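Chemist: show me how the following folds:
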Amino acid sequence: MCGYCGNVTSYALGDAAVGEVLERPLAEVAAMVRESIASIDYDEYLQELVDWVVGHKTEKTVFASFPLDTDFGFGQAALAMPIWDHGKMGCGTLAVGVRPGGDGSWLVSAYIWPRMAAALESDGVFKPLTAAYLGLV
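Modeler: This is a model prediction of the structure:
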């Protein structure tokens, strides 16, 4: 990867039964996620990813080819995050980003089943993403 310069987002995937996730404490579920991330040979994986990106390179950048208009009638959005559907039964996706304003906290956009959302929301570490939380009001 010497000499590569660019932006790419990669994902680590892991599988677990719903019951297994629901019956474990949050710390153990986090350990399962950490294991999925740590089990990857990143040198090989990222080299394959860079090779794929170089092989599929176009003249456009993602942002040039993906124009956003986030004005829904009450002004431009302060934050826009992507969402996607992998099309898998029981699949969940978490997109992690830095909160605007630079206080060190993260924004986690979750595309998950309602029961999984309820389990996460019951944990005090998660806060709803509101205008007040973003400092807009």
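Chemist: going by C-alpha atoms from here, please, whenever you check contacts or count neighbours.
Modeler: Fine.
Chemist: what distance do you get for the spatially closest residue to Leu94 that is not a sequence neighbour to Leu22?
Modeler: Closest residue to Leu94 apart from its sequence neighbours, by Cα to Cα, 6 or more residues apart in numbering: Ala110 at 4.5 Å. When distance is defined by Cα to Cα, to the nearest Å, Ala110 is 16 Å away from Leu22.
Chemist: how about this one, so we can line them up?
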Amino acid sequence: METSRRTAPAPKPLRHNGVAYGGINVLMLWAASMEQGYNSPFWMTYRQAKELSEAQRDKDEVVRQLRDVEKQIELLLERIIDAEHASVIKAYESKIAKLEREKLLLAEKVDRIVPPKGRLEEFF
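Modeler: Down below sits the predicted model:
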């Protein structure tokens, strides 16, 4: 007597933001998944992929700027240690305060850069 093998149903196809597809799209995407051997249930259009890529590129640029500001602050702190005149130290401290404000603004900007319609990495 032969028993039939049961397999788990394929996961419902999801948009890049985690929202499930509906209707005929489910069947079309399941068929494409099986035909191409895709394991991920996530799908997106070219435009959505481009928007996600641009958001990541923007975030990477701001993170680079943030690192540059942190390096400048470190260099100024080293100069303060070597400085002998109070007026020079005061000028360095003023510059550090300005850079710290810039650093806060950049950190907030990084947090605000969100890919359109959700974060893909939240679903993995």
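Chemist: give me the TM-score for this pair.
Modeler: The TM-score (TM-score structural alignment, normalised by the length of the second structure) is 0.21; 45 aligned residues with a Cα RMSD of 4.7 Å.
Chemist: still on that earlier bit, the residue nearest to Leu94 of the first structure reaches Ala118, doesn't it?
Modeler: No: in this structure, Ala110 of the first structure is not within contact of Ala118 by Cα atoms under 8 Å, at 11.6 Å.
Chemist: more neighbours: those two, which one.
Modeler: A direct count of neighbours by other Cα atoms under 10 Å for Ala110 of the first structure and Ala118 places Ala110 higher, at 15 against 11.
Chemist: where does the more buried one fall, secondary structure wise?
Modeler: In the assignment (DSSP states H and E), Ala110 of the first structure maps to strand 106-111.
Chemist: next helix or strand past that strand?
Modeler: helix 114-121.
Chemist: what comes up buried for that next one?
Modeler: Neighbour counts using 16 or more other Cα atoms under 10 Å place Met116 of helix 114-121 of the first structure among the buried residues.
Chemist: next: stretch 65-72 of the second structure.
Modeler: In stretch 65-72 of the second structure, residues buried by neighbour count (16+ other Cα under 10 Å) are 65-66, 69-70.
Chemist: and what of stretch 38-50 of the first structure?
Modeler: Buried residues in stretch 38-50 of the first structure, counting neighbours by 16+ other Cα under 10 Å, are found at 49-50.
Chemist: next one: stretch 82-101 of the second structure
Modeler: 89, 92-93, 96, 99.
Chemist: count of neighbours near Ser33 of the second structure?
Modeler: Using other Cα under 10 Å, the number of residues around Ser33 of the second structure comes to 17.
Chemist: that one belongs to a strand, doesn't it?
Modeler: No: residue state for Ser33 of the second structure (DSSP: H, G, I helix; E, B strand; the rest coil) corresponds to helix; a strand is not indicated.
Chemist: what distance do you get for it to Arg15 of the second structure?
Modeler: Look at Ser33 of the second structure and Arg15 of the second structure: by Cα to Cα, they are 14 Å apart.
Chemist: relative to Glu28 of the first structure, how far out is the residue nearest to Ala119 of the first structure when sequence neighbours are not counted?
Modeler: Counting by Cα to Cα, 6+ apart, the nearest residue to Ala119 of the first structure once its immediate chain neighbours are dropped is Leu22, at 7.8 Å. In this structure, Leu22 of the first structure and Glu28 of the first structure are 10 Å apart, going by Cα to Cα.
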